[in-house]
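1. Need coordinates for the below:
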Amino acid sequence: MMLDAGSCLRDWQPEWVFVSHSHDDHLKGLPYICTKEGGVTVYCPEDMTELIEKYVYHQFCTNSGKVLDLKKMKWKLVGLKGGDTFDFGKHNLHVKVFQCFHSIPCLGFGFSEKRKRLRPALQGSPPAHLAALRKAGQALQEDWYKPLFVYLGDTHTDVFEKNPDLFTYPTIIVECTFLEDDPALISRARDNGHVHWNLLKPIILTHPDITFVLIHFSLRYQEKEIILFFEKESQKEKIKNIVIFAGEGSLERT
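-> All right, here's what the predicted structure looks like:
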């Protein structure tokens, strides 16, 4: 499984790619992935399926210098929208789709594990009673979904207000494009559908039981700047539930 396709690994072929949106830094590895022999299923915003198909085709043609027969492409493109749910893969995985708030159609993906459990009405029942019900042919178990993590595409922090069930996931992977306390950057984040640390920090502080993995920092910041910024913030605010994904110097506070 691959979350977005801003790059690709030549010695690894994912079976599924979840594309949050079609900006190039989230998509440019897809043409290579989709033209490999193994085949792949690509999930993306339904409003962008036609454009993504054309992007993959034309990128492959211009990069390879030859015309590709679309019928020979071993990939399946599946359009999704916020609120969709589905099972996938071979390990009882379940996906819930969240609508993000960006400059173009964008999605987030919540992953859960499908399990069985005793029906709530039967919990605490004596073994003899359960045995009698089972003998009578009554179903004792029900499906339930254990939340694993959620991956959010580019978005403003409004995504949390609009989707409170995001907080049922123990790990949230979310962008944090802008860092410094600058009103112009806060406004820019809202206008362009990005996250500013000033708006994300209160959410993190009020959910200490959730681990937030922060990604997608603006290129205006060097890796060392990002790490130093969060080292200071973590000490000042006593933040212990963040992981900073910013290269080899990534910082973990758990």
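
2. contacts, neighbours, all on C-alpha from now
-> Fine.

3. Run a quick neighbour tally on residue 207.
-> 13 (other CA atoms under 10 Å).

4. First-to-last residue distance for stretch 238-245?
-> From its first residue to its last, stretch 238-245 covers 19 Å (CA to CA, to the nearest Å).

5. chain center to it, what's the gap?
-> Taking CA atoms, centre = their mean, to the nearest Å, one finds the center of stretch 238-245 at 18 Å from the center of the full chain.

6. got it, and stretch 77-94?
-> With CA atoms, centre = their mean, you get 12 Å for stretch 77-94.

7. got a list of contacts for it?
-> Contacts to stretch 77-94, defined as CA atoms under 8 Å, 6 or more residues apart in numbering, come from residues 41-49, 53, 95-99, 107, 111-115, 145.

8. buried set for stretch 87-107?
-> By neighbour count on 16 or more other CA atoms under 10 Å, the buried set for stretch 87-107 is 93-107.

9. so residue 217 touches residue 174, yeah?
-> No - Residue 217 is beyond contact range of residue 174, at 10.4 Å (criterion: CA atoms under 8 Å).

10. before we move on, the earlier item: strands - which of the contacts of stretch 77-94 land there?
-> 41-45, 95-99, 107, 111-115, 145 (DSSP state E).

11. ok so, going back, tell me the two of the buried residues of stretch 87-107 that are most distant?
-> 93 and 103 (29.7 Å; CA to CA).

12. ranges for the helices of the protein?
-> For the chain, the helices defined by DSSP state H occupy 30-34, 49-64, 127-135, 158-162, 183-192, 197-205, 223-237.

13. Just want the angle from the second one to strand 40-45.
-> Computed by axes from the mean of the first three to the mean of the last three CA atoms, to 10 degrees, the angle separating helix 49-64 from strand 40-45 equals 130 degrees.

14. run this one through as well so I can compare:
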Amino acid sequence: MLTQVEAGPYTIKGVSVGGVYTSLCVPELDALFDVGIAPRSFVGLDHLFISHGHADHIGALPALMGVRGLSRKGSPKTFLPAPIVDDVREALAALSRIQRYELQPELIGVRPGELHEVHGDLHARVFKTYHPVPSVGYQLLRRVRKLRSAFRGLPGPEIARLRAAGDDIFEWHERLELAYATDTLIDVVDHVPSLLTSRVLVLECTFLDERKERAEARSRCHIHLDEILERADAFQNEQLVLMHFSQIYSPGEVRAILQRRCPPHLLERIVAFAPARGPWPG
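-> Reported below is the predicted structural model:
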């Protein structure tokens, strides 16, 4: 049932069918993006990033929490748009009453522009996406402290002396590892250009050809392949993972259309998040 692809140093595993369900995990980052389904293999991941409140992206949150409870794990650390936190908490409280089992969520409301610590040197920068409901995307990055160039080459004792004296000899460097943007207009990459230089960019591409025109895609706040092709030279990512394809295309059609329409320099970096064979899951 689950699709698995390799993108740069990362394994991305899960399901994504536009309007049906989306849930992707990246084990190397201990990260789960959206929770439209809750497979057993996702239970061990402790950090959940929710893009918005539509059911195909959040509907299986109670199931995930319930299965984690069976495994004696607490709630995952759950990042989600701040405007929906109270509603999600209320919904989980109602379900707790229905099932006579308390779900105790760890909900962290986020807003565009914020930087949140995830674990260790891994952080999540939140950015605005463009959908009819409160929605965000996430850019995971590693923040490492390095010696300022002016102090490089100094002997160890001198560096120790400067540190003891309180001199500011270090600066922060960021490595943009993986970004996730779904259910959004293409405008997101224009307004957040750093997405184009993330090592891996996971980006929705709901519609692929003339069966749905660009204008219709935009009216639904989704991305059409035409809009990606217009920006083909802008994508500097090591891998561009396209996902959230509409079920009007079979997985085989998705690959054939990408093969036919994408220029070679972009195609060689595209990973289609779709089953390698057969129909969509479910």
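
15. Pull out the buried residues from the contacts of stretch 77-94 of structure 1.
-> 41-46, 48-49, 53, 95-99, 107, 111-114, 145.

16. Leaving out the residues flanking it, which one is nearest to the residue most central in space within structure 1?
-> The residue lying closest to the centre of structure 1 (CA atoms, centre = their mean) is residue 151, at 1.8 Å. Nearest in space to residue 151 of structure 1, with sequence neighbours left out and distances taken as CA to CA, 6 or more residues apart in numbering, is residue 173 at 4.8 Å.

17. Same check on residue 4 of structure 2?
-> residue 13 (4.3 Å).

18. In whichever strand or helix holds the one you found, which of the residues would be classed as buried?
-> In this assignment (DSSP states H and E), residue 13 of structure 2 forms part of strand 10-17. Within strand 10-17 of structure 2, the residues that count as buried by 16+ other CA under 10 Å are 10, 12, 13, 14, 15, 16, 17.

19. Aligned to the first one, what sits in structure 1?
-> In this case it means residue 10 of structure 2. Mapped onto structure 1 by TM-score structural alignment, residue 10 of structure 2 lines up with nothing.

20. how far away is whatever residue of structure 1 lines up with residue 268 of structure 2 from residue 212 of structure 1?
-> With TM-score structural alignment defining the correspondence, residue 268 of structure 2 maps onto residue 240 in structure 1. To residue 212 of structure 1, residue 240 of structure 1 is 10 Å away according to CA to CA.

21. Between the two, which is the more surrounded one?
-> The neighbour comparison of residue 240 of structure 1 against residue 212 (other CA under 10 Å) goes to residue 212, with 25 against 18.

22. Tell me the counterpart of that one in structure 2.
-> Match for residue 212 of structure 1 (TM-score structural alignment): residue 240.

23. Same question for residue 13 of structure 1.
-> In structure 2, residue 13 of structure 1 lands on residue 44 (TM-score structural alignment).

24. So what's the residue count around the nearest residue to that match once chain neighbours are set aside?
-> Nearest non-adjacent residue to residue 44 of structure 2, counting by CA to CA, 6+ apart: residue 68, 7.7 Å away. Residue 68 of structure 2 has 20 neighbouring residues, counting by other CA under 10 Å.

25. Let me know whether residue 68 of structure 2 touches residue 43 as I believe.
-> Yes - Residue 68 of structure 2 is within contact range of residue 43, at 5.6 Å (criterion: CA under 8 Å).

26. how far away is the closest residue to residue 55 of structure 1 other than its chain neighbours from residue 62 of structure 1?
-> The shortest distance from residue 55 of structure 1 to any residue other than its chain neighbours is 7.8 Å, reached at residue 31 (CA to CA, 6+ apart). According to CA to CA, residue 31 of structure 1 stands 11 Å off from residue 62 of structure 1.

27. what about those two, which has more around it?
-> residue 31 (21 against 11).

28. Map that one onto structure 2.
-> By TM-score structural alignment, residue 31 of structure 1 lines up with residue 62.

29. which ones are touching its match?
-> 92, 95, 103.

30. lining up the residues you listed with structure 1, which overlap?
-> Checked against structure 1 using both residues aligned by TM-score structural alignment, their matches' CA atoms under 8 Å, the contacts of residue 62 of structure 2 keep these contacts: 92, 95.

31. Would you list the buried entries among the contacts of residue 62 of structure 2?
-> 92, 103.

32. quick check, nearest of the contacts of residue 62 of structure 2 to residue 236 of structure 2?
-> residue 92 (40.5 Å).

33. pretty sure that closest one is touching residue 100, no?
-> No - under the criterion of CA under 8 Å, residue 92 of structure 2 makes no contact with residue 100, lying 11.7 Å away.
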